[in-house]
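K.L.:
can't give you the sequence, but here's the structure:
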């Protein structure tokens, strides 16, 4: 049987379905169907127009986009939000709380690109809004900052330092007022508790980080230094405001005080300033009542703090004491960590060498160690400055005495045994070719090859802490380094010069009285400073400040006698010539008045030689920083009262030349003749 016949037989065997066929025209497939329209809402939404410009999305939509599960969508939302913040700050201020909340939470995002975009947005927010507007929402910012600083993810923890940089750049006062909240997080980033029962801490190892332990701690210490600087600046600003209140209260005159008894005026109510018209033909007396004296003053406040001012009372004093005690606890935790950090970063010391053998041998340290040394010393310096401010507020020196007793010897052991320091040479080439080595730029940023900034800061802290120290060898080592630094003073930058002036003031003025009898090197240092000043070696930026230091020594009679008058003889002979210059410092003028009252023979002799040039310069001279020039010019003219043979030129030409200054000269001359 063929294949075709088999196929036909199988077809016949199939079951046939019988049924009626559809009529022609009805057996056509219908292609008609009904569906709902698909509507995409964002595509038909009209754009928002603000200040004549089109905003692609409104703020609420963008904030919701920041919570999208896709990182690209979050990045896109931040990008468009940055445009609104930059171009429409008024719209931003209306939704400031929601914007700060939405952006800050992305500091904890797992994606690094999102975190970077988040910090850019925060920079724009802080730059476009004032601190007063941000202040109500700052607790939200600090909450996310603390979460980022203590996050289990190491990358988020490292990027939290960028978060803090934003705050320190644009809102340092807010950071300072919340510094106690952030401080503990800094400790957790580089250390851990030894035991749960005690607050003592120890450094943690750097497991899982791309950075070395020393470099990571340097980054953390850099930000801690920024917070301490903001904190000290905030405290100084607050102290200045209090002092302004005191001055204003001191100069307040009670309304109608000359008509009523003082008791009635005090009880009478508000304090008001009154304008008086004076009649020189009659005696006129005004009772000056100081506002701060009209307040009740508790005895503890009276004996602990000089002056009961209007803005200070017993509760404020207790608050200041509590603040000092709280800061003392922070110092007790932080100082051992700083010492331990430096012990890990510094080169291994050779125990066979004594301290004397290190005097003429600079110790080379790595670039990472130089950065660590820089931040560590500057942090200790800020701690000292704040401690001195706390002591000044409560009118005692308990804190600084405690700090010296507790850490003076430890500081000397850690930093002075190998003093002074220097860095190893940097790689001469690009960062890419250095293969991890420190480049010349890195060496420069860490204080230069000679580490002059670090060494000067060490000298300053050491001299401040060792006020009652008897370690003459360390004192001589520091003074020898300062003298070597003065030899090349004209090559330093502004930052180094500022530190140098601070060190010289500390050695020569603040803490020299106790050591002049035992340390002759201080007198040699002063002689070097005087000679360099006379030769004009000091740069213009600090020349006036060096002059003020020398003037302060002259104003302190005991210090002036202790140093010896011979050191100042050549310098005193050049001082009257300063009055022939167009600008004079009021501090220098005060020194001149003091020297004339003391009848200093050297100064008066050269003042008499320069009197004609000084009088001719009176119309042109300006006293720096003062608006009332007439009163200060009177101080210059008063110097001539102490000259033995002085008679002013009374020609009409000289009178016309001097103008308003001539009546003052004539009056001083009349008084001199009378006496």
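P.N.:
Nice, thanks for sending it over. Owing to the predicted nature of the structure, the values given are computational and were not obtained by experimental measurement.
K.L.:
Please count neighbours and contacts with C-alpha atoms only from this point.
P.N.:
Noted.
K.L.:
For the helix or strand hosting residue 320, which residues meet the burial criterion?
P.N.:
Remark: residue 320 resides in helix 314-345, with elements defined by DSSP states H and E. Judged by neighbour count using 16 or more other C-alpha atoms under 10 Å, the buried positions of helix 314-345 are 314, 317, 320-321, 324, 327-328, 331, 333-338, 341-342, 345.
K.L.:
and what of stretch 172-189?
P.N.:
172-176, 178-179, 182-183, 185-187, 189.
K.L.:
May I see the residues you listed arranged in CSV, with secondary structure and distance to residue 652 as well?
P.N.:
As requested, those are exported to CSV (DSSP: H, G, I helix; E, B strand; the rest coil; distance: C-alpha to C-alpha, whole Å):
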residue, secondary structure, distance to residue 652
172, helix, 60
173, helix, 59
174, helix, 63
175, helix, 64
176, helix, 62
178, coil, 67
179, helix, 67
182, helix, 71
183, helix, 71
185, helix, 76
186, helix, 74
187, helix, 76
189, helix, 78
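K.L.:
biggest separation within these, which pair?
P.N.:
173 and 189 (23.1 Å; C-alpha to C-alpha).
K.L.:
residues near the residue nearest to residue 494 when sequence neighbours are not counted, how many?
P.N.:
Nearest residue to residue 494, sequence neighbours excluded (C-alpha to C-alpha, 6 or more residues apart in numbering): residue 541, at 7.5 Å. Per other C-alpha atoms under 10 Å, the neighbour tally for residue 541 reads 12.
K.L.:
Equivalent analysis for residue 510, please.
P.N.:
Residue 510 is flanked by 16 other residues according to other C-alpha under 10 Å.
K.L.:
Comparison target below:
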């Protein structure tokens, strides 16, 4: 007979609690084996070792007034969770901290030290969600604190950000890149101070090899992006860093003047060849050491030996940029483009961001070196990359994007911007430009002068200035003078009120070599009287160039004012702007003094003038009484 299931279950339950007998006793035929239990084994011991039982919810002295979450848990509770091995626990700790800081912003500055030292290490956490939440939390912290309070923690933030950027897991690297974007916008001072530690980490993300000899990395650990997309992500951050560095070095260069904060007297030896025996050394800061003098007593400023060098870093980066350009011109995503060996000028629109960021980085690198380094160091940079620029970048100049379903206007705008930047790079990098290349640059600039967009005005005017410097001032390419003159004329026709173009023409007009070479500049000087009245922007530049030319006694300017004075005065009468009237009258009074001519209309306008203008008129021409 089969036993019931209930009987089996009850027997199994009894077996769980059945006591085992350790002593072996002989079994009789008619009796079951008996047990002899030790004393106390079948009794419940109710004794408790603790003197009292304490439940947290029943504590009378518990302080609940501090910052806490909706679950009444304090900040300390969540800080402990950040080191837990469980991903969900670490994530819960980060969210709890963010909730407290959002509800109690004043607690950020009170706990800033412990927050930075506890949260920053999670930037390189291998769990993607933890890394993203850490980046968001750090952004909340750094944007809620002033720079002076945050400055002592730049080193710890820089160290862990470098760890994230150089992590073996590419997901962590991407989180580091996104965090870097946020810090560039939120705390640019941190980037300007820590760039020497951050730049090598960014370089390691796209290249492998030893220092000075590096090549592009050919693998991507995560399958979310292609090689070119990953390099573009990294290069865009590099460009943002370089822009902040350029602002920093320009600021230092502008403030690099000796100020008399401290004055110390340095005595030279009796046999010193210098005439003066004493010299006052003006120090910019008290922290500057006085041991900059060499053994002979001469003031020799020695630069500190820093491990980071802009020149070395740029020399390492330039070949990588050229390789990236070459790869982007051959591939679209993972597909190789079907291009002939001689077709170097056609680019694929999908790789437009790659081409743009490459030329942008080269441009800002050149600007940094011009400001930071002396002429000899810049010459070394030129020699190192001159051949590469000619071989890789200008091989297919001018470049164009292949026709796709994209809007032609957007494609043309991108190609125009890239070609204009290439032209500037060529002039900046190549020590002795070739006349064929300069002629091609002029032809291309003439072809796009009327069709270019407003977004390209800055780089276009910069190229125009560089060409004028080469052809007009240095007189290197006399055969290109006519083309450049036509380009100036066409530029003024298409953008007659462009502020940067007015500044360029003002600077060119004050140089004899430019005036003698260009008919367009002469015509522009002839139009200065009308520009003086019509221009609402860049009036200071126009007034400045008029003063320069009249001091030089420029006959072209004086003749222009002499023939157009009555027209200018009539236009000025119709003006309703007081400042504009006074500024223009002051210029006209000086011009009339130069011309030794009196204009009744000018005397009538003096009724609208201020006291300074009236006194200027009286002093320069005492015979005329002001009403």
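P.N.:
Received the coordinates, thanks. Keep in mind that what you see is a predicted model, and the values were worked out from it rather than measured.
K.L.:
How alike are these chains, TM-score-wise?
P.N.:
Once superposed, the chains reach a TM-score of 0.77 (TM-score structural alignment, normalised by the length of structure 2), with 556 aligned residues with a C-alpha RMSD of 4.2 Å.
K.L.:
Which single one of the buried residues of stretch 172-189 of structure 1 is nearest to residue 353 of structure 1?
P.N.:
Nearest to residue 353 of structure 1 among these, with distances taken as C-alpha to C-alpha, is residue 187, at 34.8 Å.
K.L.:
any idea how far residue 192 of structure 2 is from the counterpart of the closest one in structure 2?
P.N.:
Aligned counterpart of residue 187 of structure 1 in structure 2: residue 203 (TM-score structural alignment). Note on residue 203 of structure 2: its distance to residue 192 of structure 2, by C-alpha to C-alpha, to the nearest Å, is 17 Å.
K.L.:
what's the answer for residue 120 of structure 2, then?
P.N.:
As judged by C-alpha to C-alpha, residue 120 of structure 2 and residue 192 of structure 2 stand 19 Å apart.
K.L.:
And residue 499 of structure 2, by the same measure?
P.N.:
According to C-alpha to C-alpha, residue 499 of structure 2 stands 31 Å off from residue 192 of structure 2.
K.L.:
Show me where the stretch 351-500 of structure 2 has its strands.
P.N.:
Applying DSSP state E, counting those that start in this stretch to the stretch 351-500 of structure 2 gives strands spanning 400-401.
K.L.:
do the stretch 101-250 of structure 2 as well
P.N.:
Counting by DSSP E, counting those that start in this stretch, the strands of the stretch 101-250 of structure 2 are 207-210, 213-216.
K.L.:
Just list what the last one packs against, helices and strands only.
P.N.:
Same thing as strand 213-216 of structure 2. For strand 213-216 of structure 2, the packing partners by 3 or more C-alpha pairs under 8 Å, 6 or more residues apart in numbering; DSSP states H and E come out as strand 207-210, helix 310-330.
K.L.:
among these, which is nearest residue 144 of structure 2?
P.N.:
With C-alpha to C-alpha as the yardstick, what comes closest out of those is helix 310-330 (33.0 Å).
K.L.:
Can you spell out which helices and strands pack onto the helix holding residue 320 of structure 1?
P.N.:
strand 201-203, helix 213-250, helix 299-304, helix 367-393, helix 398-411.
K.L.:
how big is the angle separating it from helix 398-411?
P.N.:
Helix 314-345 of structure 1 and helix 398-411 are oriented at 10 degrees to each other (axes from the mean of the first three to the mean of the last three C-alpha atoms, to 10 degrees).
K.L.:
outside of the following helix or strand past helix 314-345 of structure 1, which residues touch it?
P.N.:
Per DSSP H and E, the first helix or strand lying C-terminal to helix 314-345 of structure 1 is strand 363-365. For strand 363-365 of structure 1, the surrounding residues in contact (C-alpha atoms under 8 Å, 6 or more residues apart in numbering) are 346-347, 418-424.
K.L.:
which residues in structure 2 does strand 363-365 of structure 1 match up with?
P.N.:
Mapped onto structure 2 using TM-score structural alignment, strand 363-365 of structure 1 covers residues 346-348.
K.L.:
So what does residue 215 of structure 2 match up with in structure 1?
P.N.:
So, by TM-score structural alignment, residue 215 of structure 2 is matched to residue 202.
K.L.:
Give me the neighbour count for its match.
P.N.:
Using other C-alpha under 10 Å, residue 202 of structure 1 has 17 neighbouring residues.
K.L.:
now residue 156 of structure 2
P.N.:
Residues near residue 156 of structure 2, counting by other C-alpha under 10 Å, number 14.
K.L.:
Would you confirm that it contacts residue 117?
P.N.:
Yes: the pair residue 156 of structure 2 / residue 117 is scored as a contact, 7.3 Å apart, by C-alpha atoms under 8 Å.
K.L.:
returning to what we had before: can you say which of the contacts of strand 363-365 of structure 1 are buried?
P.N.:
Buried among those (16+ other C-alpha under 10 Å): 346, 418-424.
K.L.:
can you tell me how far residue 192 of structure 1 sits from residue 620 of structure 1?
P.N.:
Distance of residue 192 of structure 1 to residue 620 of structure 1, computed by C-alpha to C-alpha: 65 Å.
K.L.:
Which one of these two is surrounded by more residues?
P.N.:
Neighbour tally, residue 192 of structure 1 and residue 620, criterion other C-alpha under 10 Å: the higher count belongs to residue 192, 16 against 11.
K.L.:
Looking at the helices and strands packed on strand 213-216 of structure 2, which is nearest to residue 137 of structure 2?
P.N.:
Here strand 207-210 is closest among those (C-alpha to C-alpha), at 30.6 Å.
K.L.:
Could you name the helices and strands sitting against the closest one?
P.N.:
strand 213-216.
K.L.:
once aligned to structure 1, how far is the strand it packs on on average?
P.N.:
Overlaying structure 1 shows strand 213-216 of structure 2 at a mean distance of 1.4 Å from the equivalent residues (mean C-alpha distance after the TM-score superposition for structure 1).
K.L.:
list the buried ones in that strand?
P.N.:
Residues 214-216 are the ones in strand 213-216 of structure 2 that count as buried (16+ other C-alpha under 10 Å).
K.L.:
what about the aligned partner of residue 138 of structure 2 in structure 1, neighbour count?
P.N.:
With TM-score structural alignment as the criterion, residue 138 of structure 2 lines up with residue 122 in structure 1. Residues near residue 122 of structure 1, counting by other C-alpha under 10 Å, number 23.
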